[in-house]
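Chemist: Sequence isn't available, so here's the structure alone:
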């Protein structure tokens, strides 16, 4: 059993991205599993041969029993009867049992994780723009749907069609040995069966693809609503979201009915065709027997073959319908999951060496693929250990700049360098390992507080994690955490996206995570925006220590938090319009001075007037 379960390496990597054509996609998804799949196909053929052999043995035994008569039957045929019993009690069960074991232990438990791990690995490598354009729930559902469908296509195909082909070919040969007319009946019936299948299965495939797409819309709609449930409740839009879900479900229902209408018609014509075979084959065998051209054993063989093929035709056809339905789902999944990575490592890319932290934006242009540029010719050089703040209106390009530095997107013009090396010549993981970042929208996993902080340095000890939490002023509130399973403190889970925490608590855990990472370049995107004034003042002192000796790029709308930076760069419409120290920019009385005046009393003065 263990050997069968380990025949396929369940989590093996695939070569390259998933292809967009069905056949190539299946070869990519199943690479490494084909020897086991081929072995199962051989076993399936052997199973089909034993079924035909069983029918022949029954007919042969009847003919011999009839020729010997009851008196001599057991005296002369007992060795043969023992052999026949051995066939039915040992050989046939052994072949079928082996096939069941290979399917249940070798294929089904391994193919699903093999395919899903490859798809998941490819999805994880996509750039942020891929996820910006789709629902997270829909992408997840497509990956799982495709992995399940590939598993079912493979197992059903090798179990069914090897068996069916061997049984049909064997039946034709067996009937030809009785009478060529009976073989012609089998051949004619097979031709009609193939024509029926060729007519219906492409329709099944197309409508299954439509049904899978509609199901994904339902999943995406429901996940989108649940992910934003707080907004739904705040705006009292439960009825609106219910109608949106019902509209998606109505589309799924309509496509399911269209699929069902084809399936029902296929089933009816299939059963009608299946009924003709016993009538024609058994009737023909009886007629030939009446003419002295067939024996009683051959009648029994024809009867067994005809009823078995009739039963098998229904089973095979419904299996084929399921296979083509799954193929439709695979093709639907391919459209979502196979796009090439937009941000990829160059063939010569390397991990950075010891990093000093010099960062430079050289004539950088970027617009998310649109005509309007978010950054338009940005030139900015940051020396190792220098602390630089980016300031500007919303949409000025501040967050875009740091996203490009982390290579979450690739520049559309110019280049960004780290210690003089174009970041496109560095591996993405190697680059990001050198940059610690705290974002305004802090991401949390539904894992323990300990695991969330340790994400910054997976090899860190518990003591190091707690020390980082203390520096981020998170230790005290973490000790008071308790989740719905009774786990407390650092072992308490934080809920999906950290919903059990306040915004300030999430930011403090994110700061602890970055403190633990201890990267030479530090990016702060509104890192203290969710903190109250008292906690922010304490954390600012911590940040002063954390920033010491690091290259810092900070974004803040609350200008008091960046007044002590070495240099402040003011962006407007994707360009640098001012830069200098806090004092020099105030003296200049430009855009930065206007921002500062508004935040430090401009609104109050206006209200007083």
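Modeler: Structure received. Being a predicted model, the structure only gives us computed values, none of them experimental. Numbers count the residues shown, from 1 in each chain.
Chemist: switch to C-alpha atoms for all contacts and neighbour counts from now on
Modeler: Fine.
Chemist: Look at residue 343 and give its secondary structure.
Modeler: Assigned by DSSP: H, G, I helix; E, B strand; the rest coil, the conformation of residue 343 is coil.
Chemist: Next up, the contacts around it.
Modeler: Residue 343 makes contacts with 126, 127, 407, 408, 409, 410, as judged by C-alpha atoms under 8 Å, 6 or more residues apart in numbering.
Chemist: how far away is it from residue 426?
Modeler: 12 Å (C-alpha to C-alpha, to the nearest Å).
Chemist: can you check residue 538 too?
Modeler: Residue 538 sits 37 Å away from residue 426, going by C-alpha to C-alpha.
Chemist: And here is the other one:
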């Protein structure tokens, strides 16, 4: 019976807060208090109730000490024979109140604190932060370690909870308790307040000196910890490259440098901790000795009773032990504030690519694409170039693609081919011009609807560390297993899927592929990516070296399926091997952000320009170098 009641109570209080609020995703504000309030609003009423219950528990402890002092006085004044007759009823009532009332009060406080707040509160922070980070622009992640960002999201949410609960629980408890202790001592004799008052002045001075320093170190430590985690995760994420170049020592040095930076903050913190411990011990010892001298002197001259002496000594002992606890909690409070401020610098960043006000969903009845006078510079878009310089990719670029037309993009590395695909998907915003799909400016439609209408296969295929089934139907969550297998067969991925087994014994479509799909070969990952796009069946198709990782036999087989997939769709294909795009309706040669040639394969060959020379020079259909002295262009694989 009791177990059922407790389970029901736990269930009730745990469900008082929704840890996954459905609020509209907004960028958290950058002010510290506004940032904390952003994640605190759903639990604010419960935090207030927690503080009231904490105050009542603290007041109950002070009353208990007062009662014990009175009891000491009574024991010293009354005759033993008359004690129970005179005070028995009061003692029994007090005992019942202490045995029943105080535990019930603590139970209520614990249920609110532990069941309603402690688990749900940080999860709200993680959930809202994660939703916001998923909406961050692609440029943001190109400048950040994934491990560092995830560390910020996890530790900032926990630090927010610790900051708020310490203020509303610890501070309330300490203030009520200390105020009650001063009141009790002042009632007996005002001189008894003097040692406590002097101690408080010293205590506040210690806090004023040490707490800001601990806070500053905490901020540095939080950033150093995130940097250390980011470097370690970066090594694990690129373990194949590290093994390939046999450069473990350099990676160890790279990680050790971050670890030493973190240890530097730890050593600074521990030095302050040692000094703080010594100073606090000295202050508390002075309080104990001073109060003992004061109460013994006043008792000796019969100014106070023996009960007051007992109360004073007991309260001072309690304050002495509480002071260490409170100081470390306050230090922890400011450390958490430092962590929150550090996390805020990462989490409270506005996405560079934002939804337009009242953005509508994109509809694609035909699939006409117009690139109208594009102007785009990487540095202004938020992408830091290797040389740290602004790179002008497009300045007035225009291109119109008819509904259902299939074009191929050709050009050297850095010519802007892949950038054009990224701009179509609105991974970056233009500095000038516009991109229209069936007359709709993509900057004025929702990003999700835009990307739902475009299927893309990239050269560097990255899979999620989930099952093959989840990866293939990622863009088509309603797809059945029959739909999945149809796409798998069309992508010629059925030849290896049934043979896959992960370390947990999951097979076939249930097998997990490892981080970024590392358990599959490049060709296998590419075929899964093609199956995913086949299943998505979007009206616009972008192929950025879609078959580059495949051997010739598999590529030839899949090429037939891609031709079927391209039927009725508007297609932009980027390829190094010209033979894979020669059959397309129109080929566009791009150089330095400009369209320098346009036409069919036969038309461009007849023109005897850049494309014709590429076709003649390539070996096995791969773009090589144009070594004609009369034409300085170097045409090579686009990255």
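Modeler: Perfect, I can see it now. Quantities reported herein were computed from a predicted structural model and do not represent experimental measurements.
Chemist: can I get the contacts of residue 343 of structure 1 in a markdown table with distance to residue 482 of structure 1, neighbour count and secondary structure?
Modeler: As requested, these are exported to a markdown table (distance: C-alpha to C-alpha, whole Å; neighbours: other C-alpha atoms under 10 Å; DSSP: H, G, I helix; E, B strand; the rest coil):
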| residue | distance to residue 482 of structure 1 | neighbour count | secondary structure |
| --- | --- | --- | --- |
| 126 | 35 | 18 | coil |
| 127 | 35 | 18 | coil |
| 407 | 37 | 22 | coil |
| 408 | 35 | 18 | coil |
| 409 | 38 | 19 | coil |
| 410 | 42 | 21 | coil |
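Chemist: If we only consider these, which is nearest to residue 217 of structure 1?
Modeler: Within the contacts of residue 343 of structure 1, proximity to residue 217 of structure 1 (C-alpha to C-alpha) peaks at residue 126, which comes in at 21.1 Å.
Chemist: which secondary structure element contains the aligned residue in structure 2 for residue 95 of structure 1?
Modeler: Under the alignment (TM-score structural alignment), residue 95 of structure 1 pairs with residue 105 in structure 2. Element membership of residue 105 of structure 2, judged by DSSP states H and E, is helix 102-110.
Chemist: how distant is the very next helix or strand once past that helix from the center of its chain?
Modeler: Beyond helix 102-110 of structure 2 on the C-terminal side, the first helix or strand identified by DSSP H and E is helix 120-134. On the basis of C-alpha atoms, centre = their mean, to the nearest Å, helix 120-134 of structure 2 is displaced by 7 Å from the centre of the chain it belongs to.
Chemist: what do you get for stretch 291-305 of structure 1?
Modeler: The answer for stretch 291-305 of structure 1 is 55 Å, by C-alpha atoms, centre = their mean.
Chemist: so that stretch matches what in structure 2?
Modeler: Residues 301-315 of structure 2 are where stretch 291-305 of structure 1 aligns, taking TM-score structural alignment as the criterion.
Chemist: Need the residues that contact that stretch.
Modeler: For stretch 301-315 of structure 2, the surrounding residues in contact (C-alpha under 8 Å, 6+ apart) are 65-66, 68-73, 181, 185, 188-189, 288, 291-292, 295-296, 298-299.
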